[in-house]
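Asker: Structural data only, the sequence is not supplied:
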């Protein structure tokens, strides 16, 4: 499934193989879109192989140092959206609150409806990785992950979980929802790691 027109001009090194550039922002997900009337009961739990487990309310997250990051994103279904600007909290900042243990080699992102995805800790802590609350100057919409979504731009975008509620540091690389259903365990768009056999 493809969206938009194929890129004809410009810096081709920004577009992985067999991707088409779109200026829209397609909405793809499994399950229901959560709508919050209030964030009074919302929280983010950081747990697992850490020295200090932390539970953060939304106001706590907004009080942390904020970062802005520009990047391109690439969906496993074949679209790429260039020149995105995200605002949120650096994953490195979140790790500083909890002190992951040396035995923590992977991160499992937990989202609403028990949805998960996995990635190596190095990818989670990359300088370009963050948990975002805003996109291109506007608060995220529910369809795009409000109030908080991961942004791991160097991997296929299913690794950038919407509606994040938990960050688990783990010694095991446990497959998440899409990985259990045939998607690649890593998801490098430049190597076209879309499915298990890629």
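Answerer: Right, received. Where do you want to start? In this text, all values refer to a predicted model and were calculated from it rather than measured experimentally. Numbering: from 1, shown residues only.

Asker: drop to CA atoms for contacts and neighbour counts, all remaining ones
Answerer: Fine.

Asker: So in this structure, which helix runs the longest?
Answerer: helix 91-98 (DSSP state H).

Asker: Tell me the first helix or strand C-terminal of that one.
Answerer: Helices and strands here follow DSSP states H and E; after helix 91-98, the next one along the chain is strand 106-111.

Asker: In terms of secondary structure, what does the helix or strand just after that following strand contact?
Answerer: Going down the chain from strand 106-111, the next helix or strand is strand 115-120, by DSSP H and E. Here strand 115-120 touches strand 106-111, helix 177-180, going by 3 or more Cα pairs under 8 Å, 6 or more residues apart in numbering; DSSP states H and E.

Asker: And the first one, how far out from the chain middle?
Answerer: The gap between where strand 106-111 is centred and where its chain is centred comes out at 10 Å by Cα atoms, centre = their mean, to the nearest Å.

Asker: With the shortest one instead?
Answerer: The chain centroid and the centroid of helix 177-180 are separated by 15 Å, computed with Cα atoms, centre = their mean.

Asker: Take this one as well and set it beside the first:
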């Protein structure tokens, strides 16, 4: 599958307010960068308000149907990178496996070092959302989230958690790491929802 809208206009209609386009891929994160010697013990857990808890090895994840998605990404710190192509597994595919319950209104993404971020379930399940292992034809580097990161391109990029290890469906909108430290609970780049007071 490929999701991505054809572009008929120049970059100006693609860049949210107060963002600057970069051709590089800046590295921003809090805490350590995890380096994996192998992925034998790596798992992705889908849990919470689901009909069936799912735990996937890396190979099991790679054996699922794969998708490609083209999009632009926008960092809360002010940079935008256009024309990215990601490869990975659709969040819809993962939800089909776990079957979220009706009362599941939010998703908490869990990453290494107990890092989390939150988003509404409908944003997680958009057809442009995925868990990616490849960017522009190359495997993710450790600094950019190897072996797996979320890609939620319509929100500021801190919502696209690196080094993801868990997907929790919940009825509560619990703030994650950056949200607890003053970032906006939603993070729409077109509305400049950078901080909690925006």
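Answerer: Here it is on my side, so go on. What you see is a predicted model, and the numbers here were worked out from it, not measured in a lab.

Asker: Next, the mean deviation of the longest helix of structure 1 compared to structure 2.
Answerer: When structure 2 is overlaid, helix 91-98 of structure 1 sits 0.3 Å from its aligned residues on average, using mean Cα distance after the TM-score superposition for structure 1.

Asker: how about that helix, which residues of structure 2 does it hit?
Answerer: The aligned range for helix 91-98 of structure 1 in structure 2 is 91-98, by TM-score structural alignment.

Asker: Buried residues, the matching stretch. List them.
Answerer: 91, 92, 93, 94, 95, 98 (16 or more other Cα atoms under 10 Å).

Asker: Please apply the same query to stretch 51-59 of structure 1.
Answerer: 57, 58.

Asker: Now tell me what touches it from outside.
Answerer: For stretch 51-59 of structure 1, contacts defined as Cα atoms under 8 Å, 6 or more residues apart in numbering pick out 39-47, 97-101.

Asker: Throw those into a markdown table and include distance to residue 138 of structure 1, thanks.
Answerer: Listed next are those as a markdown table, based on distance: Cα to Cα, whole Å:
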| residue | distance to residue 138 of structure 1 |
| --- | --- |
| 39 | 18 |
| 40 | 21 |
| 41 | 23 |
| 42 | 20 |
| 43 | 21 |
| 44 | 21 |
| 45 | 25 |
| 46 | 26 |
| 47 | 29 |
| 97 | 27 |
| 98 | 29 |
| 99 | 31 |
| 100 | 32 |
| 101 | 35 |
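
Asker: and of those residues, the nearest to residue 87 of structure 1?
Answerer: Using Cα to Cα, residue 44 comes nearest to residue 87 of structure 1 of the contacts of stretch 51-59 of structure 1, at 17.2 Å.

Asker: Can I take it that the closest one is in a helix?
Answerer: No: Residue 44 of structure 1: not assigned to a helix; according to DSSP: H, G, I helix; E, B strand; the rest coil it is strand.

Asker: Quick check: the gap between it and residue 175 of structure 1.
Answerer: 21 Å (Cα to Cα, to the nearest Å).

Asker: Check residue 103 of structure 1 too.
Answerer: The separation that residue 103 of structure 1 has from residue 175 of structure 1, given Cα to Cα, amounts to 18 Å.

Asker: and the gap between the residue sitting nearest the centre point of structure 1 and residue 10 of structure 1?
Answerer: Residue closest to the mean C-alpha point of structure 1, counted by Cα atoms, centre = their mean, is residue 160 at 1.8 Å. Computed as Cα to Cα, the residue 160 of structure 1 to residue 10 of structure 1 distance reads 26 Å.

Asker: ok so, going back, to residue 77 of structure 1, which of the helices and strands packed on strand 115-120 of structure 1 lies closest?
Answerer: Nearest of these (Cα to Cα): helix 177-180, 12.7 Å.

Asker: on average, how far is the closest one from the matching bit in structure 2?
Answerer: With mean Cα distance after the TM-score superposition for structure 1, helix 177-180 of structure 1 departs from structure 2 by a mean of 0.1 Å once superposed.

Asker: what are the ranges of the strands in structure 2?
Answerer: In structure 2, the segments counted as strands under DSSP state E are 2-3, 20-21, 43-48, 54-57, 67-74, 79-90, 106-111, 116-120, 130-135, 138-139, 149-151, 164-170.

Asker: which of those sits most buried?
Answerer: Highest mean neighbour count of the strands of structure 2: strand 149-151, a mean of 25 (counted as mean count of other Cα atoms under 10 Å).

Asker: Contacts for it, please.
Answerer: Applying Cα under 8 Å, 6+ apart, the contact partners of strand 149-151 of structure 2 are 129, 130, 131, 132, 133, 157, 159, 160, 161, 162, 163, 164.

Asker: sorry, back to before: what's the closest of the helices and strands packed on strand 115-120 of structure 1 to residue 145 of structure 1?
Answerer: Distance to residue 145 of structure 1, taken as Cα to Cα, is lowest for strand 106-111 among these, at 9.7 Å.

Asker: what's that closest one in contact with?
Answerer: By Cα under 8 Å, 6+ apart, the list of residues contacting strand 106-111 of structure 1 from outside reads 116-122, 124, 161-174, 176.
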